[in-house]
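Asker: Sequence and predicted structure, then a few things I'm wondering about:
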Amino acid sequence: MKNVVIGLLGATMDKRGKGPARWETWRPTVGIFMQQDLLIDRIELLHDARDSRLANNVGADIETVSPDTEVSLRQISFSDPWDFEQVYSTLLDFAENYPFKPDEERYLLHITTGTHVAQICWFLLCEANYIPAQILQTSPDRGERVAAGKYHLIDLDLSKYDAISSRFKRQQLEGTEFLKSGIATRNARFNAMIQQIERVAIRSQAPILITGPTGAGKSQLAGKIFELKKIRGSVKGEFVSINCATLRGDSAMSALFGHNKGAFTGAQTARKGLLAKADQGLLFLDEIGELGLDEQAMLLHAIEEKRFYPVGSDNPAHSDFQLIAGTNRDLQKQVDNGSFREDLLARINLWSYELPGLKDRREDIEPNLDYELQKAEQQLGHKVSFNKAARARFLHFAQQPDSLWQGNFRDLNACVQRMATLSEGGRINETLVDEECERLQHFWRRSGAHESLPLLEDYLSPGQMAEIDTFDQYQLRSVIALCRNSRSLSEAGRQLFNRSRLRKSSSNDSHRLRQYLNKFDLEFDNLKS
């Protein structure tokens, strides 16, 4: 493999000595090429425009001591070499645009030259694997005026050093940013809701009800609430989580409230239930609407009295826990049909928050995409990123009205995992994006085929129903379903006329949709309500 050095020109140290005397003085960049056991095939020497003359002189000296080395001078611009943000951005641009070939070349990042700010930036870029290199540190021989000096190579794979890695990781973000996992979400309504949840989580021990579609992040939010409360010292116990859809029959009572030995057939030993385990902690009951009425009654008693009876026991058990309940169902409708207790809903509904699905937070797709990329990097052990065109193509697809995101953030996580795994060298290109977009659309079409469409009898009079053809009935039902899932008439129109609108010099999709609905005496706002 070829050895390639990347480094900054030392405007002071590389300028030492004039004329023949310069060969008797240690100059860090030139000294690299005077090492007997380090052969360099190419150097990428970055320099400011103001130091072009010095860069040419240093390049010529390198070619003198190492004629087989290719010298590549790269001009960059630091108006303020002590401005951390500016220096980091400039070096990051270089790293992201440089054609690294780690299978063919071995990279050595020279950090001896440049300001301390530049050296720190080099370190951060190398540690994050933006630059797949080892650190090259050079220094003069102590007490000697030897031009070559000496060098050291440092491997920055911190995953090998758990103590170092954990010490420098900052995992505790405060308040709202903590609950959002550090994701810079842009949806104003969502951000306002999280801000209120943060205040409630810190100040209140009352139950919290989190609703929203599957995959909207209810479980993750519950876990983050617990971690925040733990940091603030408002809980001392464990985070106990269970999906109530997995609880059935006698096992539901036993799992939640525990049982005594011999309480039922197969109860060979006593069991401590989840409520007891959550004492002084937080209990998250996901899909609480799946609980049976008996379990609901005992849960209500446990919330209000801080005690309950394990199965087969005459003695109450005590547990002081905070409850977070999650559901994708309409619990009020379940109360109306008798499958959920009204008094339990009233008790857990003091703080109720509905998490919107991904299709209702399209402006948050981009920051969540970056978050999923970071997760993929951690799992795969190397940097993962889109090229510029691929990123733009994916975001365009993701933010279109006809991108359903039925699985919400689970869909986004899955597609990033697939693209990251299939990417070569951690770079996601347009081909991978196109394949993934086609896969998602195919999956959404198949899933949507099984969704029930609205009944026209809910919208049309008997006289209208008698006049409309079966063909038009199927079409109208689909249009109504799409309107109900769209935020505005314009969004529904763009989705319905997504092909023909491209062939028009000007399009008024909302007007076309309004005319269609008027044929049946329907209005968009009435469909939404």
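Answerer: Yep, that arrived.
Asker: only C-alpha atoms for contact and neighbour calcs from this point on.
Answerer: Fine.
Asker: any idea which element the most centrally placed residue in the chain lies in?
Answerer: Central residue of the chain (C-alpha atoms, centre = their mean): Tyr371, 2.4 Å from the mean position. With secondary structure defined by DSSP states H and E, Tyr371 is part of helix 365-380.
Asker: list the helices and strands that helix packs on?
Answerer: With contacts taken as 3 or more C-alpha pairs under 8 Å, 6 or more residues apart in numbering; DSSP states H and E, helix 365-380 sits against helix 388-398, helix 409-422.
Asker: Can you tell me which of the ones you listed is most buried?
Answerer: helix 409-422 (a mean of 18; mean count of other C-alpha atoms under 10 Å).
Asker: Checking Asp402 next. Helix, strand or coil?
Answerer: Under DSSP: H, G, I helix; E, B strand; the rest coil, the three-state class of Asp402 is coil.
Asker: Take this one as well and set it beside the first:
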Amino acid sequence: MKKIVVIGFVGTQLDSGKTSGRWEKWRPTVALTQREDLVVHRFELLYTHRHLALVEQLVADIASVSPETKVHPVALDIADPWDFGEVYSALFDFATAYPFNTDEEAYWIHITTGTHVAQICLFLMAEARYLPGLLLQSSPPKRHGINQVGDYALIDLDLSKYDPIARRFAREQSDAIALLKSGIATRNEHFNRVITEIEQVAVRSRAPILLMGPTGAGKSFLARRVYELKKARRQIDGRFVEVNCATLRGDGAASALFGHVKGAFTGAVTARGGLLRSADRGLLFLDEIGELGADEQAMLLKAIEEKTFFPVGGDLEVGSDFQLIAGTHRDLRRDVIAGRFREDLFARINLWTYSLPGLAQRPGDIEPNLDYLLARHSAELGRMVRFSKEARQKYLSFATSPAARWTGNFRDLGASVMRLATLADGGRISDALVDTEIARLRRQWEPGGDARTECIDRLIPAEDLAKIDLFDRLQLESVIRICRESASLSDAGRRLFAVSRSTRASSNDADRLRKYLARFGLNWKSVQAADLATR
């Protein structure tokens, strides 16, 4: 049996008493040594210098009732026993210097005596294992009389030893992971490991999270789920603010993110709070963070580190206490090397980085996601939609084969299921309907015709298309593809004319692109509308 060592503060009120009447009241420190069923080998009695007389009285009283108990008074240099920092520091110094011998001694941390601050500090020290023992809570007897012994209870802060608590924690974690995955029983081992760790990080940390992966891999979806999880745990009470940084271009980017003061620039007739302030006490999801300009990157770094920033044109800092999740399809490490992304900003957001695999790399997850999407679309349509047995087998066989490229990832799968659910007569997806959908997907993924590229014969009438040379047609297809990859007409123009614009005295990329499309009877809206119709 290990020897029992009790560590506790002198109870300046509960342990007090000089006359013989002190034996008729419950004194927690003395009472622990009066029990017939308990032998305390040593008592580490913590006290401050002004209570030395009381300590000497307790040493004598314990010696009279329990000669086998060695009392070791320990004076702590604490001027204010209600000062948390002072008490914790004194206990920390005591614990780090104490020669614990857990092989031969069992340590009980007495939390009944001392100020509330002292009790809290003892709890924290035991929880952190600086004091490697059990918490000891003693209580007075129900009836008063001579030799007031009372009761005591031991508390082990290792929660894994409490089966009901352990099961509850496991259930809570399982529910949280299910929330992050929308209840989809994903089978991909890598993805499941990523989600499990994200759940742990989300509920334990407010540090930035970086989600990497191709477009459509579910970064935005997962960021919103993290927000919902933290809000359900009451760890966050602000808004979820989502920003696609690819849409923030030019002079308006900083204003959109950080706000501006009235009169900051031409047209700033009123002040603007900005998206970062909108995310105060909430979660800010910056998708495609690699598209931010150099100035915005510098301002964002300050906002992340200090929770303060200057609005455009402002002299006074404003604050926003947000948690950041960033998303990107780019390799930011290469961008740092190339000088396109700040190294210090990357270091700040690279603490928790997770790569989300594309759908083509998760063939085993296509079936559960198919069932989830079909149930969701059935609810939206207000009718049950199901595959026939043969149709389901044919669709899954193609969807999990190398022929299914899934270049748009879950966006492609979602669009495919939506088309099947919408066209299913009587709510039944037939074999013939699946054949049509597979043919559509094959055409969509042909070279020059993936999820971001639409054949121009759907945009231009056949009689007009016949008048276009093959050279011009191939060029037009490339231009349309760039338009579909871009957030705005100006963004597409900058990408298409990046070289020639540097040699021009003045440039209007958007106007040049607008005129080019007009040559073929097209405009930005028609190109984008056709794109949406095929998603």
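Answerer: Now that the structure is in, tell me what you want to look at. This one's a predicted model, so the numbers in the text were calculated from it and none came from an experiment.
Asker: circling back: setting aside sequence neighbours, what's the nearest residue to the residue nearest to the centre of structure 1?
Answerer: Ile183 (6.6 Å; C-alpha to C-alpha, 6 or more residues apart in numbering).
Asker: ok, the one you found - contacts?
Answerer: Neighbour list for Ile183 of structure 1: Glu177, Pro367, Asn368, Tyr371 [criterion: C-alpha atoms under 8 Å, 6 or more residues apart in numbering].
Asker: Adding distance to Leu395 of structure 1, write these out as JSON lines.
Answerer: JSON lines is the format used below for the contacts of Ile183 of structure 1 (distance: C-alpha to C-alpha, whole Å):
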{"residue": "Glu177", "distance to Leu395 of structure 1": "23"}
{"residue": "Pro367", "distance to Leu395 of structure 1": "11"}
{"residue": "Asn368", "distance to Leu395 of structure 1": "11"}
{"residue": "Tyr371", "distance to Leu395 of structure 1": "14"}
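Asker: Please pick the buried ones from those residues.
Answerer: Glu177, Asn368, Tyr371 (16 or more other C-alpha atoms under 10 Å).
Asker: can I get those in TSV with distance to Ile303 of structure 1?
Answerer: Shown next, in TSV, are the buried ones among the contacts of Ile183 of structure 1 (distance: C-alpha to C-alpha, whole Å):
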residue	distance to Ile303 of structure 1
Glu177	30
Asn368	35
Tyr371	36
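Asker: Can you check which of the helices and strands packed on helix 365-380 of structure 1 gets nearest to Gly215 of structure 1?
Answerer: helix 409-422 (5.4 Å; C-alpha to C-alpha).
Asker: quick one on the thing from earlier: superpose on structure 2 and give me the mean offset of the helix holding Tyr371 of structure 1.
Answerer: After superposition onto structure 2, helix 365-380 of structure 1 sits on average 0.7 Å from its aligned residues (mean C-alpha distance after the TM-score superposition for structure 1).
Asker: What range does stretch 462-482 of structure 1 cover in structure 2?
Answerer: Mapped onto structure 2 using TM-score structural alignment, stretch 462-482 of structure 1 spans no residues at all.
Asker: list the buried ones in that stretch?
Answerer: Counting neighbours by 16+ other C-alpha under 10 Å, stretch 462-482 of structure 1 gives Leu476, Arg477, Val479, Ile480, Ala481, Leu482 as buried.
Asker: And stretch 196-209 of structure 2, by the same measure?
Answerer: For stretch 196-209 of structure 2, by 16+ other C-alpha under 10 Å, it's Thr196, Ile198, Glu199, Val201, Ala202, Val203, Ala207, Pro208, Ile209.
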